[in-house]
Each structure stands twice: as C-alpha cells, then as structure tokens.
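Peer 1: need a structure here:
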Amino acid sequence: MGAVLERVQGPVFRPGENDFDEERSGFQTAHRHRPDLVVAATGPQDVRAAVTYAAEHGMPVAVQATGHGLGVPIDGGVLISTRRMTGVTIDPAARTARVAAGVRWQQVVDAAARHGLGPLSGSSPSVGAVGYTLGGGLGLLARTYGWAIDRVRSVEMVAPDGRLVTANPAPALFQDLRGAAGVVTAMEIGLVPVTRLYGGGLYADTAHVPALLDAYREWTADLPVELTTSVGLIPYPDVDVVPEPLRGRYAAHVRIAFDGPTAEGERLVAPLRAAVPLLRDTLGELAYTDSASIHNDPRQPHAYTGTNALLRELDPAVLRAVVELTGPQAPLPCIVQLNHLGGALRRPSAVPDAGPHRQAGYLLRVVSVLDGTGRQLPAHRRLLDAVAPWTLGSSPNFVFGPQEEHQRR
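Peer 2: Just a heads-up that it's a prediction; the model follows:
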C-alpha cells in the first residue's frame, strides 16, 4: 500500500473491501464518492499521510465528514474521511471552541452549553461544523452575530505539499492558501453568550400561503437584529413521522429565533401570528441545546439536489414566482426557503471572499428530493431565471448537486 500509508493510524479501505461502501457514503445519497482508496483519518498525521500519498501518485483528493453538502463526487483518487476526528475543547475564559474536522454541531452545542455559551450553529445538529463554517455559515442567530466564518480564530490545515500549518489569526491562512486544495484538520471558533432563546414555528395551510408570504415580507422590513427568521414552503409527505396537522399538506413554516426576553419575542411575533389562520404554533422559550427543534431538519440520509440565490430585496414578483413555479399547482412542487438576512450579516469580514454579497436582504433556497425523473434541475432553473433581476449571487453552503460555473467561482 506504500510506506506513507503504512503510517496511518486509522483504517484504509479499497474497493471491494469490508466497510468501503459505508465509509465513502454520507448524508447525501444521490452521489457517492468513487475513490481508489479511503483513508479514515483519526488525526492530522493521518491527513498528512493521505495528502502526501496522493501528491506522490498524482491522485486527486476529496474530503468528507458528514456528506451533507456533497456536490460532485470524486472519481478515483483518495477520499479522506474525517468522521473519526471528533475532538472538541472549550475555553470558557476566551469564549472559544477548538473543533476537529469531523465534529458535528450538536457536539459543540452541548459542550459549550456547560459554560453558558453557544456556537453560531445552523438549523441541523448533524451537519459538520468545519464544512458549514468554511461555506460561510448562516446560523440560527445570524442577524444578531453574523456569519460563522467571521468567528474563526485560527485554522489548522494540511497544505497540498503535506505540511501541517496553523494560522492565528485565521485570515492570514485564508489569504496565503486561497485557491489551494488544502485540508482543514481543526478550527478554533468564537462562541457567544447564549443559553436560551425564544423560538419555534408558525405553520399555515396551502390556501393561506400567499397571504402569509406577503405578511412575512412586510413584517421583516423592520425587525431588530436580535430576531432571525426564515419561512419554508414544504410539501409534507403523508407519513407517520410528520405531525398530524401537517401530514400530506403543502404548508408554510415560519421559523423564529429571538435572542431576547420571551415577552418581547411574543410582542414582535404578534403581527405575523395574527396575519392568517394557523395550523400549528410551537413558539416558546427553548434551551439553546434544543434549538434544532425550530427547523426539524431531516435526520435520515436521502437523495436531493438544491441551489440558491442571494436576493437584493424581496420583491412581490419574487413571491409570485415562488408560488407559481414551486407551489402545489406547479408541475413539480419543491421545498423552498426564504431567509431574512441583514443585521450583523452585513458587517465586513477580515476573511477574503467570506460570506459573499453581504448586502443581500434575503436568501432564496430551493431543494428537491430526487426521484430519478430528472425534472428537478429544470424546475430549479426556472425559478432562478424568474428571480434573476433581484439576484446578487449564491451561497456555497446551499448548493447541493452539480454546480454551474458561477457557483464554482
């Protein structure tokens, strides 16, 4: 297998061997890496060995922690699986966490909570913290605290030539290795003082979706930065795991996360709560460790594709296009999410190219479960074309599947 790989502490898998398929698989089941070998790294030295071996043999390298954001799978070469690199260390005095490459957000949330702190984690607790952060990181309290990548204090990374390098402050490393195919092995990230929030969801049925979207547009025009929200338009399947009021329905789900007193949260949400009849209302005080319940993202691996557009503003024509092109009467209903941006997300970053198009007011996301028909990509393209007059660019965090040239850039 080569002298370099013999120094690897973790297992190494080749096609046809036991556990090869499991190791190369992730949350995204539509695509699977097809490497010549998988290095299941247990630490930075294993990553160094894998990168060095690939360089010596002229082989491409890919990295996978959880596989949520897998777009284009590697065909041949070396896949570095970081799922065993799960160390988390909290420094409560400095309000930082050191997270290894395979750590998932719930692990960081739980560890930080013991010190009255929290990370700028996203909606899903099972997403890898490092990959999420490198893509920008749009979290539950994003309008209050900004992009997760702006909280990176230092980065440990294996450079393409196999060197293990660390930069503090992090912007120096991002600048030096811009465009290089290095592998991040750990990050030190800043934490924020949060232990609880006012949050949950408001749900409206199909007939009230257009009115709710109009109300959401007006409501978000003047909100304090402590309130971060989004609205999801979801064709819920008729299955037992879906709450009964939503089962088999197309519904709007407004997600609320307010970093402030419950009474003030109730006052702020009251206009939207009264806008249309509701199917379900789950708003209340939450421990930050339970914040994943706000979105209730899927936990089961599945096949999907998706893309997004960062919008300058939320024009009424955008809302009409969303309903007409992706709603229940569309040829292919899709899952759509609109995130209200602004607030701290507009702060300039010291990290080159981090969190692009920070002047955007909203993020439009569209996702579809793949069913083998090939209808999903044309449906997504029709929506993106319709909102093009208001589009500034896209976010790398929410591109799932083959990327177009402007998204790769």
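
Peer 1: Going by C-alpha atoms from here, please, whenever you check contacts or count neighbours.
Peer 2: Noted.

Peer 1: Helices of the stretch 151-300 of the chain, residue ranges please.
Peer 2: Applying DSSP state H, counting those that start in this stretch to the stretch 151-300 of the chain gives helices spanning 170-176, 209-219, 262-273.

Peer 1: distance of residue 344 from residue 148?
Peer 2: Note on residue 344: its distance to residue 148, by CA to CA, to the nearest Å, is 11 Å.

Peer 1: sorry, back to before: tabulate the helices of the stretch 151-300 of the chain in TSV, adding columns for mean neighbour count and distance to residue 135.
Peer 2: Shown next, in TSV, are the helices of the stretch 151-300 of the chain (neighbours: other CA atoms under 10 Å; distance: least, CA to CA, whole Å):
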stretch	mean neighbour count	distance to residue 135
helix 170-176	17	13
helix 209-219	18	26
helix 262-273	15	30
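
Peer 1: Residue 386 is nearest to which of those?
Peer 2: helix 209-219 (17.1 Å; CA to CA).

Peer 1: Let's compare: structure for the following, please.
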Amino acid sequence: MYIHSSRHEAREETSQKLGESGWGQPPAGLPHFERGELPVTLQGRALLPEDDGYSDETRTYNLRIDVRPGVVIAAASARDVQPAVRLAAAKGAPIAAMATGHAMQPVPIGPDAVLVSTRAMRGITVEAEARTARIEAGVTWGEAVAEITKFGLAPLNGASPSVGVVGFVLAGGHSPTLGRAYGYAADHVNSIEVVTADGKLRTVTAVSDPELFFGLRGGKGNFGIVTAVEIELFPITTLYGGSIFFPGKSATAVLDAYREWVKTVPDSMSSSAALLRMPDAPTLPEPLRGKQVVSIRISCTDPSENAAALVEPLRTVTTPIMDTVREMPYADCASIHSDPVDPTAVLERAGLLRELTPETVDALVAVTEETTAPPDLLEIRHLGGAFARQPGVPNAISYRDAAFTLFIANIGGSIDANAIESAQTMAIERLRPWCTGYTLLSFMSDADTTEQGYTPEVYRRLASLKQRVDPFNLFRLNHNICPEV
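Peer 2: All right, here's what the predicted structure looks like:
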C-alpha cells in the first residue's frame, strides 16, 4: 500500500501555495508525538504505542490492514475529536478515524499519523414518529438494526452486522436488502455532525452548507471526521429473504437463469449471485462444508406470497443444496449473506458491470475455475431500481447507470498475498469487456484510484470543496481527493 509520488508532489505544492494565502505553513519534517503534547481534557483517552489499550483501539476486522499510528485518541464524544484534529493540524500530521477496521486502507496509518478511534461512541436515538435515527460513529449495523427494528422500522443497512454505520454511509452505502427499493444510504441522510480541519464541530445539512453536505455523502473520509449522522428510516418489519445454494457445477446454468430473471423483477426485489468456496468449518451447515456452491441471495419487501412467486423460477433451475429463503423479521436480515463476524484477513477487488451477458457468465465462472489462486467469493449484486435514480438532494455518488456490482475476495487462508493479488488482477482484466472502468465507492480496494469512484465533473467539484475545507489535506489516509490548487 503506497502513495503515488505524484500525490506527494501535489500535496507539497498545495502546502506551498496555501501557506502563502494565510492558512499558515504546517511544520516541516516527520511528526513525532510526545506525551506532554497530548490532549489532557478528554472524556476518552490519548494513547501512545506503549500504552495499555493501544492495541485494542487499533485492532481491525481485516487483519491484512496494519494500523500503527503515533497516537490514538480513543474518543468518548465529539468533543474529544476536536482536540485530536487540532493536534494533527499543529503537528502537520495526517489524521484518520476508525470504528471497525473493515474498510480497505489504501495508504498506511503509520507513526506519523493521528488516529481517532470512535469505538466508544455508541449512541443511537430513534425518533419513531419522524422515522429518523441519530447514530454515532462507533455504532455497527448489527447494533443499529437491533435497536431500530424495535420501533417497527428499518434502515438502509449493509450486509455485514459488524460494519460501522458512519463509514458505510460516507461511502454511499449500498444496501443489499432495501437498496433497489429506496436507493443508497447516502440518499437518505438528513444531517451530518463533523469535525472539520479547523477543529470546529459542525452540523451540516442541505441548508447550512449545501456543498459540504454534497461532498460528505459519498466523499468517504476526505472532509472531516464524522461523529454522528441522522438517517431516514422505512416502515419495513419483515422481508422475504435468504439464500438458495446450488452445487458449484451448476454455476453456468444458475447464473444464466439469474441473468434472465433480474430483467423481470420489480424494484422491491434486491438480489445478488455469489460463487463461493465454502470452508470446511463446523460452524457451517453440513451440506455446505468444504463445497463450491452458487448462492442466490434474496431480499424482497413484497408480501411473502407474491415474493415466493417471483423467486420460484430460480428454485426450479436445478435441485438446491439448501434453501433458506423465507419470511423473516427484518432484525434477522444479516442471515441472508451470513458474512464472517470474526476478524479475518481479506484481499479484495471490485468493479461495476454495465451488462450481464452469456459471455459475461462464462467469464465469471472461468475466473473461479482457472486462476492459480481462485477467489473464495465472487459476487455480483443487482443494481437498477432506486439505485439508478438521483436523490432529492444530490450527493457525490456517481455511475448510477451500472447494472451490477462486481466483488472478488480471498478470505483467510495461507495463500501468498502476491499470488492472490496477481490472480485478482487477472480476474479483473478478464472481466474488463463488461466493466464500466469505475468502482462503487463502498467496495473500493487499495488497488483502485480515487478517480475510479467519480465522474470527472464530480471529482473536480470535490477537489474544489477539499481546497475550501481541508486545504492542507489533513484527511488524506484514505482514497484521497487532493485539494484543487
């Protein structure tokens, strides 16, 4: 994971020009942190690498991500985030926030950096009548769904219950359960509480700062450290959902049937197809252990009898190994994908498909069979529906015309990382004829450039915003948007 030299040069040029404009010049040299410099009026704690608790605050879900900041601010509230940002600005140090450590880290968080751990910021306030929830930066989707569903409501959540809500929303937020019905999570944000590079805590709305509100929703961590979001909720209490598992040898037939089936379904039907190499683990149902399978994941908001009729054509393609699709409480939606909960090592690549043809299906199946390090997971998620529509208040999410997401992952195991990266690159190349060349923000890997997430027009707009709110690029330990100079 490296920063391209051209980006270093751009940052140096930015610092020089903006230093002349009155912002002041950051200190030269590599930042180093002394205990006497750390904030002392915190509700949480300031931790150096030798301190107890440092390893707990820097642990990640993805064990391939190495996080070793020079100092950690374990924030208990938004008020703790402000001195952390001011410390980074005074030292000329990059700063990042982390709740769960799911997201791929395109550049290292090393000893020159300040890390704000938001794990302790766990507040959730649901306003049932208004159908909104205020969610703090340390809350995971598992926690949020459990609380919100008590009120007979549902959020636009992710597949994994261990993903942080705020990071998910800032990256756009592709919901595999309700997305085709309602759109991206970022399309349904009312306000965002954020500490910007000047150390101020702001509540940003479409009225208070339309441009910053635009950039935060899809700009990931480029414009500040978000401490809470207020999101819209939906009156959904049950789903017709689950997974249908077929033998791996049926992959072509199942994907061909799925390709035709998605052309017929309403926006109430969200789905994906995954080619999986299941581990031989005792926690899995016996019919799936150690098997290659094809899984069709279903989430439909229609009444169960209508949804069952929609799904029936898939059930008759061939005999399933297992079929878990049923009417379920929305609180059980994580069971549809059953993503691993425990920390593990993950290498991944992603893209967007403009179409799914018979030739695309052949290429997808070949990728799982012919590479030297075949993926453990190759998934395509059906887009369209509300994903394709612009929200009432525009945001930075681009490329809404794509037909499917593409996601490739190798999980755990002892295969050499170089072999996996090479195989994943070959897989992306093989699928390139059907790819748009861009990537959904939620799935960007460390191999993707920031520009792959945005249209040129949106990227220029974000770069201009970056110049206004973070001219020295404090928030750069991410898929970085450099300030426009």
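
Peer 1: if we compare the helices of the stretch 151-300 of structure 1, which one ends up closest to residue 241 of structure 1?
Peer 2: helix 209-219 (22.8 Å).

Peer 1: Where does that closest one end up in structure 2?
Peer 2: Under TM-score structural alignment, helix 209-219 of structure 1 corresponds to residues 251-261 of structure 2.

Peer 1: Give the aligned equivalent of residue 157 of structure 1 in structure 2.
Peer 2: Per TM-score structural alignment, the equivalent position to residue 157 of structure 1 in structure 2 is residue 194.

Peer 1: Nearest residue to that match in space, please, no chain neighbours.
Peer 2: Closest residue in space to residue 194 of structure 2, ignoring its immediate chain neighbours: residue 226 at 4.1 Å, by CA to CA, 6 or more residues apart in numbering.

Peer 1: How many residues are close by the equivalent of that neighbour over in structure 1?
Peer 2: Matched to structure 1 by TM-score structural alignment, residue 226 of structure 2 sits across from residue 184. For residue 184 of structure 1, the neighbour count with other CA atoms under 10 Å is 23.

Peer 1: right, so of the helices of the stretch 151-300 of structure 1, which gets closest to residue 329 of structure 1?
Peer 2: helix 209-219 (12.5 Å).

Peer 1: Not counting its own residues, what contacts that closest one?
Peer 2: 204, 251-252, 271-272, 275-276, 314, 316, 319-320, 323 (CA atoms under 8 Å, 6 or more residues apart in numbering).

Peer 1: what about burial for the residues you listed, which qualify?
Peer 2: Burial by neighbour count, 16 or more other CA atoms under 10 Å: within these this picks out 204, 251-252, 272, 275-276, 314, 319-320, 323.

Peer 1: Setting aside sequence neighbours, what's the nearest residue to residue 190 of structure 1?
Peer 2: Nearest to residue 190 of structure 1 is residue 96, by CA to CA, 6+ apart, at 4.4 Å.

Peer 1: what sits against residue 132 of structure 2?
Peer 2: Residue 132 of structure 2 neighbours (CA under 8 Å, 6+ apart): 126, 230-233.

Peer 1: before we move on, what about residue 469 of structure 2?
Peer 2: By CA under 8 Å, 6+ apart, the neighbours of residue 469 of structure 2 are 196-198, 223.

Peer 1: And residue 62 of structure 1, how far from residue 38 of structure 1?
Peer 2: Using CA to CA, residue 62 of structure 1 is found at 10 Å from residue 38 of structure 1.

Peer 1: Pick out whichever of these two has more residues nearby.
Peer 2: Using other CA under 10 Å, the more surrounded residue of residue 62 of structure 1 and residue 38 is residue 38, with 26 against 20.

Peer 1: Counterpart of that one over in structure 2?
Peer 2: Counting by TM-score structural alignment, the partner of residue 38 of structure 1 is residue 72.

Peer 1: Which of the helices or strands spans its match?
Peer 2: Taking DSSP states H and E as the definition, residue 72 of structure 2 sits inside strand 71-74.

Peer 1: Distance from the chain centre to that strand, please.
Peer 2: Mean-position distance between strand 71-74 of structure 2 and its chain equals 23 Å (CA atoms, centre = their mean, to the nearest Å).

Peer 1: what about it, how far off from structure 1?
Peer 2: In the superposition with structure 1, the average deviation recorded for strand 71-74 of structure 2 is 0.6 Å (mean CA distance after the TM-score superposition for structure 1).

Peer 1: Quick check: next helix or strand after that strand?
Peer 2: helix 78-91.

Peer 1: Which elements pack onto the helix or strand that that following helix is followed by?
Peer 2: Next helix or strand after helix 78-91 of structure 2 toward the C-terminus (DSSP H and E): strand 95-98. Here strand 95-98 of structure 2 touches strand 114-117, going by 3 or more CA pairs under 8 Å, 6 or more residues apart in numbering; DSSP states H and E.

Peer 1: Which part of structure 1 matches the strand it packs on?
Peer 2: Using TM-score structural alignment, strand 114-117 of structure 2 pairs with 78-81 in structure 1.

Peer 1: Can you point out the buried residues in that stretch?
Peer 2: Buried residues in stretch 78-81 of structure 1, defined by neighbour count with 16+ other CA under 10 Å: 78-81.

Peer 1: how much does that stretch stray from structure 2?
Peer 2: Per aligned residue, stretch 78-81 of structure 1 averages 0.5 Å (mean CA distance after the TM-score superposition for structure 1).

Peer 1: Give me the distance from that stretch to the chain's centre.
Peer 2: 21 Å.

Peer 1: what do you get for stretch 307-319 of structure 2?
Peer 2: The mean C-alpha position of stretch 307-319 of structure 2 is separated from the chain mean by 31 Å, CA atoms, centre = their mean.

Peer 1: what's the answer for stretch 298-306 of structure 2, then?
Peer 2: 26 Å.

Peer 1: start to end distance for that stretch?
Peer 2: End to end - CA to CA - stretch 298-306 of structure 2 spans 13 Å.

Peer 1: do the same with stretch 340-359 of structure 1
Peer 2: First-to-last residue span, stretch 340-359 of structure 1, CA to CA: 12 Å.

Peer 1: For residue 367 of structure 2, what is the enclosing helix or strand?
Peer 2: If you go by DSSP H and E, residue 367 of structure 2 is part of helix 358-370.

Peer 1: Superpose on structure 1 and give me the mean offset of the match of helix 209-219 of structure 1.
Peer 2: Stretch 251-261 of structure 2 sits 0.6 Å off on average (mean CA distance after the TM-score superposition for structure 1).

Peer 1: what kind of secondary structure is residue 121 of structure 1 in?
Peer 2: Of the three states, residue 121 of structure 1 takes coil under DSSP: H, G, I helix; E, B strand; the rest coil.
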